[in-house]
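Engineer: next input, structure requested:
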Amino acid sequence: MKKSRFKVLSIIVVVFMLATTLMGCSKDTTDSNDNQSGGNTPNVDNNKPVTVTAMIMQSRYTEGLKNMIQKLKDEENITLEAQIIPDDQYDNLMTLKLATGEAPDIIDYNVPAIYGVVDAEKNLEDLSNEPWVAKLKNDSNVRFNDKIYAFPFSELTGFQGIIYNTEVFEKNNIEVPKTWDDVLAACEILKEKGITPFFSPKDSWVPQIWMTAGYSKALGQDKVEEFAEQLLTNQTKFTDHPELAQVIDTYIEVFDKGYVNEDYLSASLDKGLDQLAKGEVAMLYGSNGVANSIVEAFPDAKINMCNPKMPYQTEDLVSVAAYSVGLVINKNAKEMDAAKKILELWSTPAYENLYFETKPGFPAFKDVDGGELYAFMLDIQRDYIETGKTVPEMNQLLTPIQPLYRSTLWVYYLDAPGKGMNGAELLEKFQADVEKLMKEKQAPGF
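Structural biologist: Coordinates of the predicted model:
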């Protein structure tokens, strides 16, 4: 892994800052822009109905995406037959379908994380020469071995922190936490009043946000990139850094003190979002994407986000995610031309604007209206991103070990509170998994 890979993240954060000042300027885009492809549209007979198959994670099947799918059917006679799969089952099913030749035409996944999970050259269609590539604001995050195999929706996904119900805080005279001690004090007040302080779901990708953000903030701006490079070349180990174990220990602490819902191993994220919106729980450690989902489902919900400085931090930083929800095309797609046409159409403002209409963000494509940012996004943007107080989340820096996330590491995080495992023990266990995987890959240094 090269230093230049990580420098890209800083560039993208700068673009994030520019995007917030330009947001909304694209609303005057004309219909002629919607049809500019920059190249030839795949050869599909517009008069002939065609059905393209897809698999999509349940949490990403948003109203905006549904509207895009409906527009395809109404205007192009293209039906996107999507299998909606629970997030915690998605990885296993995707890899199984690819291995058995049963994968659909289009597959939903995070980009560039997909490159660490599947063999792109073997399984995915090369999209480097598609017309929409020229319309990307920045293509560095979708490239793999100098080729593009993925279609991104966003240039920058956002950031992580504590999502909280502002009405619950106000009614209980709780100030927005600025430190970990403030968080614990708020939890104690809430617990005494019969309100569950934190919600944690069975969906393993949610609780892991605490760690992927925490690891990077614990290491700091100057050390996080070096750590990632050295870990992937066997020059350092997770277990060499006690501050990483401390991140896990703070996560476990809220469970040990009874500040988390008792059904965390069985409760769904949807249940948690509903309870948080209604004020039945007060907080959830997540991302602005999760917060967006609450606002989308519950427009009247009073929520905000905060980023308290944790005991393992020496710098006051926010963790940012320079990846995107994206789509790839199965190399053996039955409806290849139609699948490519969908991506070309979806790169235009006519479709992309629908995607961001109910879920504001930072579009990957030029001339797209990302929507009006929510107040909680503007606060973090002002206090951290504009001032350069950011660090890339750990997950995206360790793409080669991505296959271990859902199957191993994130399971350890779910199990740790109930099994009495501390941070040091968890990382020792995971370090062995990392070394085994990297030896199997014959990675340099292993």
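
Engineer: all contacts plus neighbour counts: C-alpha atoms, from now on.
Structural biologist: OK.

Engineer: test my guess that residue 153 contacts residue 363.
Structural biologist: Yes: the criterion here is Cα atoms under 8 Å, and residue 153 meets it with residue 363 at 6.1 Å.

Engineer: more neighbours: these two, which one.
Structural biologist: Between residue 153 and residue 363, counted using other Cα atoms under 10 Å, the more crowded position is residue 363 (29 against 25).

Engineer: so who does the nearest residue to the more buried one once chain neighbours are set aside touch?
Structural biologist: Closest residue in space to residue 363, ignoring its immediate chain neighbours: residue 154 at 4.4 Å, by Cα to Cα, 6 or more residues apart in numbering. By Cα atoms under 8 Å, 6 or more residues apart in numbering, the contact set of residue 154 is 323, 324, 325, 361, 362, 363, 364, 365.

Engineer: could you also give me the structure for this second sequence? I'd like to compare it with the first:
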Amino acid sequence: MKRNCLHTAASVVLAAAMALAGCSGGGETAKPSGEQGGSQGGQGGSGQVTLTMNSWRVEDTEGYKKIIQAFEAENPGIKIDFKPLKATEYDTILNTALQSDSGPDILQLRPYAPGVSLAEAGHLEPLDNLPGIREFPQDVLAAATGKDGKVYGVPLSLNSTQIYYNKKIFDQYGLKEPKSWDELIATAKTLKEKGVVPFAFGAKEGWLLSLSHGVIAPGTYNGNAFVDKLLKGESTFTSPEFVKSLQRMQELAPYFPENFVGLELNDIRTMFFTEKAAMFINGSFELEGLKKMNPDLPIDFFPMPTDDGSTVLTTWVDGSYAVNAKSKHKQEALKFLAFMTTKKFGELFAGEFKRISAVPGVSTDDPLVNKMAEMSQSIATPYLMVVHFAEGNPSTKKTLENALQGMYLGKLTPEQVAQEVQKSAEKWFPAFKK
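Structural biologist: This is a model prediction of the structure:
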């Protein structure tokens, strides 16, 4: 699958992974449309403007210091105050602030429906005339494009999610990257028999469950053909292949840590980088942190084996950055977002975070990131719940997460989980509406 066809198979291909940046752009700088409203940005002396910038990634604080310094060196009249919030609290705090006209000048958008909903509520400034914005492929811009066709965010990164593994532990027990589901289970069984936790896994945070299912499920429905049928309403979440994906999530449970239902990301991340677990299902965004916490970690990853003998890599466009429509300093905020479309920003981002800038044309010096990039070009499948089923109240994605938690607590069967997901989607998804 080519990078400029992220949505061809029904969405976003992480072209994700990592060929990124390049830019500079056309169009004229967008102008402020009204100065009313509150913003946390302040006016300093000598005409200096301070912009507040929110994100859900507290762990990115140090990396953004270098990026912001590069921007401020070229724009001495503008200061950026990066104020990240805890990921689990971000949405609530941000929505409350925006509704009271006191939100940040620059904010990170959740990808697809959740971010677009802020535009529909009138909180975001359109970016169609932002210099550099049209350098991004349409499928990448789709993650922050409203139903009105306007672009509201500068795409930040292209993500994949996969199964990381500890090469030293695998070598110690003569294990190879599994090429089928049966081989994956046999690998987990061998590790457990040797006294090693096969998977660092936790079910306390629901998003970890939908993310893990996003890796496991395409192996049962063989990637994109099922996704295409689902989006056309020719198949449903109660189909045998989707139910099978939930059964496989249940089948993995014996190979999770003790008391895994009470473990969260920090617990399982620590378990993996301290080499107490052999495998870790998570996103490309975890790579930089894992390497920082254990520079000697012998890490690699493998894509998900499919039942038809192939492999798939789950991909999506991650968060974008937007401008608060009520910011008192929109011109300055737009200037920073224009900087985010440039190759300079893309290279800084990729270098600092070992991630994929969404800016076209940027390569990295990290072999694992490049491996993700290569696979995303040929074997990508969309993170279904993020790209296509993040709407509804609660969203279908959230419904899956809650139901999987119920399954792991012994309250729901895989078949009942599928029924809950289908009922949720039928309430809003056009192809399912009757």
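
Engineer: follow-up on the earlier one: relative to residue 66 of the first structure, how far out is the residue nearest to residue 363 of the first structure?
Structural biologist: Using Cα to Cα, to the nearest Å, residue 154 of the first structure is found at 17 Å from residue 66 of the first structure.

Engineer: thinking again about what came up before, who touches both of residue 153 and residue 363 of the first structure?
Structural biologist: residue 352.

Engineer: what residue, apart from its backbone neighbours, is nearest the equivalent of residue 403 of the second structure over in the first structure spatially?
Structural biologist: In the first structure, the residue matched to residue 403 of the second structure (TM-score structural alignment) is residue 412. Computed as Cα to Cα, 6+ apart, the closest residue to residue 412 of the first structure that is not its neighbour in sequence is residue 426, at 6.9 Å.

Engineer: residue in the second structure paired with the one you found?
Structural biologist: So, by TM-score structural alignment, residue 426 of the first structure is matched to residue 417.

Engineer: and what of residue 218 of the first structure?
Structural biologist: Match for residue 218 of the first structure (TM-score structural alignment): residue 220.

Engineer: tell me who's in contact with its match.
Structural biologist: 241, 242, 244, 245, 306, 307.

Engineer: now do the SS call for it.
Structural biologist: helix (DSSP: H, G, I helix; E, B strand; the rest coil).

Engineer: give me the distance between it and residue 125 of the second structure.
Structural biologist: 41 Å.

Engineer: what of residue 409 of the second structure?
Structural biologist: 43 Å.

Engineer: more crowded one of the two?
Structural biologist: The neighbour count for residue 409 of the second structure versus residue 125, taken as other Cα under 10 Å, is higher for residue 125 (22 against 11).

Engineer: who's in contact with the residue located most distally from the centre of the first structure?
Structural biologist: Seen from the C-alpha centroid of the first structure, the residue lying at the greatest distance (Cα atoms, centre = their mean) is residue 47, 37.3 Å away. Neighbouring residues of residue 47 of the first structure by Cα under 8 Å, 6+ apart: residue 77.

Engineer: try it again at 7 Å.
Structural biologist: Not one residue lies near residue 47 of the first structure by Cα atoms under 7 Å, 6 or more residues apart in numbering.

Engineer: quick check: which element contains it?
Structural biologist: Counting by DSSP states H and E, no helix or strand carries residue 47 of the first structure.

Engineer: how close does it sit to residue 57 of the first structure?
Structural biologist: For residue 47 of the first structure relative to residue 57 of the first structure (Cα to Cα), the value is 30 Å.

Engineer: burial count for the aligned partner of residue 356 of the first structure in the second structure?
Structural biologist: Counting by TM-score structural alignment, residue 356 of the first structure lines up with residue 350 in the second structure. Using other Cα under 10 Å, residue 350 of the second structure has 25 other residues around it.

Engineer: again with residue 338 of the second structure
Structural biologist: Neighbour tally, residue 338 of the second structure, other Cα under 10 Å: 22.

Engineer: so it makes contact with residue 130?
Structural biologist: Yes: taking Cα atoms under 7 Å as the definition, residue 338 of the second structure is a contact partner of residue 130 at 6.2 Å.

Engineer: what touches both of the two?
Structural biologist: With Cα under 7 Å, 6+ apart, residue 338 of the second structure and residue 130 have no common neighbours.

Engineer: and residue 127 of the first structure, helix, strand or coil?
Structural biologist: Residue 127 of the first structure ends up coil, using three-state DSSP.
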